[in-house]
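In: 3D, please:
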Amino acid sequence: MNKIAMSLAVLFSSAPLFAAQGGALLLPDAADIARQCQQTISHAKVKIAALEKLPLAKVNAANTLGEWNTINQDLDRFGGPAGLLSEVSPLAPVRAAADACNLKMSALISDVLQSEALYSRFKALKPKDAIDAEARADLLSNFEDRGVNLSKEKRTELAAIFNKIEKLQQDFSRNMRDNQARISFAAAELKGVSASFLESAKKDAAGQYVLGFDYPEIDAVMGYAENEATRERYYSGRMKIGGAANLQILKEVVELRKQIARLTGYPSYAAFAIRNKMAATPEAVNTFLADVQSRVADLEKSDIEELRQEKARFTGKADSVLKRWDVQFYEEQLKASRYQLDQKQVREQFPTEPTIAWMMNVTGTLYGVDFRPNAQLKTWHKDVRAYDVFDRGSKKYLSSFYLDLFPRDGKYKHAAAFPVRGVSTLSGQTPVSVLVTNFSREGFNQDELETLFHEFGHVMHGVLSKTRYTMQAGTSVKRDFVEAPSQMYEEWARRPEAEALFNETCPSCKPIDPKLIAKMDEARRFGLGLKYARQVLYSAYDMALAAADAGDPQAVWQAMEGKTPLGYVAGTEFPGTFGHIVGGYAAGYYGYMWSEVLALDMLSAYGSNVMDVKQGKRYRELILENGGQRPAMELVEEFIGRKPNADAFFQEITGQRGAAAKTAKQ
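Out: As a prediction, this is how the structure comes out:
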């Protein structure tokens, strides 16, 4: 999930399409985007200029933080199309116009956050309370990140670098989003793939199946195609969808980030980027990654050997060697044989619409809110549905969100929650979030089910927030904490207390089978060595590209992946597909695991009942409503009643957490 930073920058890139109260979003055409974008920027410049002229002696919270909040919300009126429509509009001209607006907004960011006049006014501010103090500190940090304290020449150079990186990030994303690469397969090559999937797949004139690289296609081929050559060809194709263009973009971005470190006086981009995160230093991150690696290294090798043996049984060749394109397929084979788990059964157990309704019932019960469909809200595609959120006790309207769940051409390729409008209790502005995924329409498999809850956890962080200022709303927290609420919420997808509400939600559905759920949980614990070793590799690679001596991204990847047990697959170009580290997770990908440490520790507050509504109320009020207006560690410690530790995380990554709980229960 691409979290909001606490500055104008994110408001521009992930702001709402329309600042009206309620959940209405303006969905402009390409011409309107170009016209209104310029109007919005011009209007903002007038207000910013007035704030720059405010006498220092008259600075107070209302006329600085309050005015800044107003400027943010004014920009909200049209920052959204540049953040959301560029990723989800089915119309290429709209996406292009939104991209162009984003670049103009980025240029404004560089200018505004280098204003010595603005910086001096926020520095002169005497906060009236802890919330204002946190907001002031965050703002000063954002100005300093952009080089406000540097010489004019260095500021100019730094602004040009940030603007160029913004354009390169946009190009990288577009190359992935608009990718039209397809691979054709004969029916015989797809033996084992679901018949229902093949019925809906496109065919060419020769009658061959033509497959792209959206997640339903990836899962269908990599998880079930029995032909190894099919999986190898598909895997290699998938690892090249960014192409040479994205490899070059990443290379340029790495070099530009070195220049940022040089201009700002930090030994590396990692040192520059991590200093304001929870980890604080690259050394702390690298120590954490080394600790995780030491705990999963033997487990990874064990997982690989078990999958290799599964391949030997399946192929009848005792000397079989496991390859990267084998992993998902033989994981499914092993889980089917060892745990009698078939993801087709999981999809049947969790049909699409009832499962979404169940998740909302679980969430509404836990947090004391109601979700009401609102068909009056205009959407950008017929698949999208909108909901309003009401407090169950007071019946008061709180916020709105949209669900855009299924793949289509030109759409964002992964899963993310877009916080398109931040809340502000100061002005009465209500929040809007958008959930964007690429799920199968045939029901949820185990991974998709957890992803659904994960991303909805982000949505709740956005729409249940009650912060004073929009810049601290919802997911506007430190990058290495932002994933914690969503990672924690994955637990609700697999706990019996939550699943008990499924039958209540859909009485006509097939009742939840406790045996299937138990098999899912057992199967989930297999392969954790492979999973977390891969996460360590991604994170270490990210840190390597943010180091002072960072080399060519493709060469660095080949060397690092080449040292892993499964090695590097010749000709593949994974770095050209790794959008996280081109965007907001640069020198921050480690945050997924860092956040999980806190997520699993916070989960302990629920004890054996994740549907404890008293704890749900505490969590909503303390963690979700506070967003970034209080320090994350302070909130976590207050919620769990002690300083956090990594015990649950290390039990999780070694497969002991669920097993230990099961043994204790027995």
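In: can we go C-alpha only for contacts and neighbour counts from here?
Out: OK.
In: which element follows whichever strand or helix holds D447 toward the C-terminus?
Out: Per DSSP states H and E, D447 falls inside helix 446-463. Once helix 446-463 ends, the next helix or strand along the chain (criterion: DSSP H and E) is helix 484-489.
In: what distance separates that following helix from the middle of the whole chain?
Out: Computed by Cα atoms, centre = their mean, to the nearest Å, the chain-centroid distance of helix 484-489 equals 11 Å.
In: how about this one, so we can line them up?
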Amino acid sequence: MKHFYLSILLSVVVVDLRGAELKTVDDFRAAAAKANAVLTIPDWEQTPEAVDAAMKDAIAKANKALDQIGAQDPGKVTFKSTVVALDDLTYEANLEANKATIIKEANTNAAMRTAAENAVKIFQEWAVSIDYREDVYKALKAFADTHPKLSGEDDKLLLETMRDYRRAGLELSPDKRKEVEQLRKELSKLGTDFDTNIVNAKAPVVFTKAELDGVPESFFASPGVKTGDDAYTVTANVTWQFIAVEENARSEATRKKLYVIHDSLAKDTNVSVLNQMVVLRNKIALRLGYKSWDDYQTETRLAKTAAGAKSYIDNLVAGIQPKFDAEVSTLQKMKAADTNDPNARIGVWDWRYYTNQLNKQKYAVDKEALRVYFPFQKALEGMFNIYQSIFGLKFEKITAPYKWIDDLQLFLVTDSASGEPLGMFYLDMFPREGKFNHFAEFEIIGGKLLPDGKYQRPTVALLCNFPPSSTDKPSLLSHSDVETLFHEFGHALHSIVTRAKYGRFSGTNVPRDFVEAPSQMLQNWVWDKKVLDTFAADYRDPSKKIPAEIIKKMNDAKLANAGVIYRRQFAFASLDLAMHDQHPENGPYDCVAISNPILEKVFLPIDPSTTFVSYFGHLNGYDAGYYGYAWADAIAEDMATVFEKAKDGYLDKQAGSRLRHEIYEQGDSRDVTLSIEKFLGRKQSIEPFLKKIGIGGD
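Out: From the prediction side, this is the model:
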């Protein structure tokens, strides 16, 4: 049964490799070999034809391995010849799919991106089809029926593989099973279309200088913004540009115009696609005996049931209501004073602007002024130094043998104590035409114990869209950008330092409502003066650090705005769960009609012409799972207390070592609840999270 991989503890002989400086990839590979490991730089296809051929070859190879599993005598099957063999072959096939995904999301050539998109569709259809190889299923079931005495991750691999067969419908009659297979194939194709439509959604909006009054002058100097004598083009689909205008433009008409365009991106293509996807998800869930897609998705997660997820979010929505109401009231008074309209209401297009003004006026926190402390390169190097220190790692930059963009960077990661090579990561950090337009970590090569007994070390990529440099200034990050950088690189570390025995269990392949927790915890680092003082400095005069009183006010402002920030997140979670709740099998879906009222009820008034969900990429991948951010946030804040109580706070090496060994290395090799409790040294508590959002604690 194919799966997209998780993590498990593996005993590895640690060899001291510090005797010589490692200068080249070959040096690192040799050092890895001494640790009985394999370090691999991906071999990137460079023509559309090569992309197509590589995917077809990978599938053909995997099919041969499937044939071998299915051809076995049921009386002679073993764990290795069935369950492990399936994990091995799906791991190998995923390597090609992962490369195709990077090409699809990051290559500068449109023909390459199209070829990769087609390759991903071919892979996804194949990945569904192998779940229905009855010969393979019978071989695995024959082994499972022997009731083998397995333990640890071996037992977990068997149980979850057989569970996945049940969830695919292998226990159904042949005709119903075939129907589920076809529905899943249709869904996978639509999911790829949904993602591609988001990437292809472009929305340049031209404003005059007067219409952009309040937007910092540095914005106008950014490449591509000034497009005429009094014409300034804001690209609504470029996140940093959208936020810069929404936070700073004094004109409500400007903010609303840009918001309406942004929240209607991919409207013409994705509304119908999403409606079809939700119909298919509902049909699949019902065919498999679940009440809803929510129930189907949550079964394998920490929430366990749709009711558990919904109750959690509903309780948070209610719990934060008084704080949210008070915050909105404050913002409405500010807008009333601005507009001379005592009945002024805060709309979705207003909240960023007025929270920004509140931060400036009440807390003396100017987000734009803070950018001078966060030049991209210094922030990156500062984060590297912190993570290297607390996690016992070393990052070394090398030249990538192949670059899909000139400023692509490649780094190798080693254990600082032993010198053992642990993996590699690519950095593709700035926006461009045709590129994935958000921020994310992508696995390219996952960690796994190979059939020959060697350990494959991981390779990952970060695809981000930070503000580029201008003619007279380096790339200057907002504080929020720095928070994102620390978060996403946390995912990279989670993948790289894995000790998983099986590909299914390695790295970030953990329950969806836990995967964000370690990275959300790391966001706390950039709110701490001791941490910020290690790297944040005015690029014009590095002797100037962020004053302590400003950092305190930043934290005060964060708490003051927590109601608005979190109600927005809870609104997203609520609309996601509502879209995937119980629904008549043949009843039509109107995802916009379902989601827009929830956005208004849980968050703020919207423009009824907008279609937020058409550009909400999480609905393919985090479907019936966005609640997981809030679920993981509770875990994250609880885990953060381990550092907060440690001798050196967020820079404590002992706490960092515990996080690395109990969380990162483990992945899903054991119940993640056990991993969390081992890291905490106690049972979990939601109190730190409630305190963070201002509805609990002292």
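In: and the helix holding D447 of the first structure, which stretch of the second structure?
Out: Using TM-score structural alignment, helix 446-463 of the first structure lines up with residues 479-496 of the second structure.
In: How about stretch 331-350 of the first structure?
Out: Using TM-score structural alignment, stretch 331-350 of the first structure pairs with 355-374 in the second structure.
In: how about that stretch: buried residues?
Out: 355-359, 363, 365-368, 370-374 (16 or more other Cα atoms under 10 Å).
In: Check stretch 225-233 of the first structure too.
Out: Those would be A225, E226, T230, R231, E232, for stretch 225-233 of the first structure by 16+ other Cα under 10 Å.
In: one step back: quick check: the helix holding D447 of the first structure compared with the second structure, mean distance?
Out: Taken over the aligned residues, the distance from helix 446-463 of the first structure to the second structure averages 1.0 Å (mean Cα distance after the TM-score superposition for the first structure).
In: Which secondary structure elements does that helix sit against?
Out: helix 343-349, strand 397-404, strand 416-421, strand 432-436, helix 484-489 (3 or more Cα pairs under 8 Å, 6 or more residues apart in numbering; DSSP states H and E).
In: so the nearest residue to Y589 of the second structure once chain neighbours are set aside is in which element?
Out: Once flanking residues are discounted, Y589 of the second structure sits nearest to N275: 5.6 Å by Cα to Cα, 6 or more residues apart in numbering. Assigned by DSSP H and E, N275 of the second structure belongs to helix 267-287.
In: again, but for K403 of the second structure
Out: Using DSSP H and E, K403 of the second structure falls outside every helix and strand.
In: Next, the contact list for it, please.
Out: Taking Cα atoms under 8 Å, 6 or more residues apart in numbering as the contact definition, K403 of the second structure lies against nothing.
In: So what does it match up with in the first structure?
Out: In the first structure, the residue paired with K403 of the second structure is T379, using TM-score structural alignment.
In: what's the burial count for T269 of the second structure?
Out: 15 (other Cα atoms under 10 Å).
In: again with R95 of the first structure
Out: With other Cα under 10 Å as criterion, R95 of the first structure counts 26.
In: show me the contacts for the one in the second structure that sits across from it in the alignment.
Out: Alignment note (TM-score structural alignment): R95 of the first structure maps to R113 of the second structure. Going by Cα under 8 Å, 6+ apart, R113 of the second structure touches I103, K104, E105, A106, N107.
In: Mind putting these into TSV with distance to T300 of the second structure, secondary structure and neighbour count?
Out: Putting these into TSV (distance: Cα to Cα, whole Å; DSSP: H, G, I helix; E, B strand; the rest coil; neighbours: other Cα atoms under 10 Å) gives the following:
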residue	distance to T300 of the second structure	secondary structure	neighbour count
I103	30	helix	25
K104	29	helix	27
E105	28	helix	21
A106	31	helix	23
N107	34	coil	23
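In: Which secondary structure elements does the lengthiest helix in the second structure sit against?
Out: In the second structure, with assignment by DSSP state H, the single longest helix is helix 174-200. Using 3+ Cα pairs under 8 Å, 6+ apart, the elements in contact with helix 174-200 of the second structure are helix 110-129, helix 152-168, helix 267-287.
In: what residues does the match of stretch 331-350 of the first structure touch?
Out: So stretch 355-374 of the second structure is in contact with 216, 247-248, 331, 476-479, 482, 536-540, 545-546, 550, 553-554, 556-557, 561, going by Cα under 8 Å, 6+ apart.
In: now V602 of the second structure, nearest residue through space, not along the chain?
Out: Nearest to V602 of the second structure is A571, by Cα to Cα, 6+ apart, at 5.3 Å.
In: Just confirm that neighbour is within a strand.
Out: No: assigned with DSSP: H, G, I helix; E, B strand; the rest coil, A571 of the second structure falls outside any strand and is helix.
In: All the strands of the second structure, residue numbers only.
Out: 37-38, 204-207, 226-228, 231-235, 393-398, 409-415, 421-428, 440-445, 448-449, 455-456, 459-463 (DSSP state E).
In: a markdown table please, covering these and showing mean neighbour count and distance to K56 of the second structure.
Out: Formatted as a markdown table, the strands of the second structure follow (neighbours: other Cα atoms under 10 Å; distance: least, Cα to Cα, whole Å):
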| stretch | mean neighbour count | distance to K56 of the second structure |
| --- | --- | --- |
| strand 37-38 | 24 | 25 |
| strand 204-207 | 17 | 38 |
| strand 226-228 | 14 | 45 |
| strand 231-235 | 19 | 38 |
| strand 393-398 | 18 | 31 |
| strand 409-415 | 21 | 28 |
| strand 421-428 | 26 | 26 |
| strand 440-445 | 24 | 18 |
| strand 448-449 | 26 | 23 |
| strand 455-456 | 24 | 23 |
| strand 459-463 | 24 | 22 |
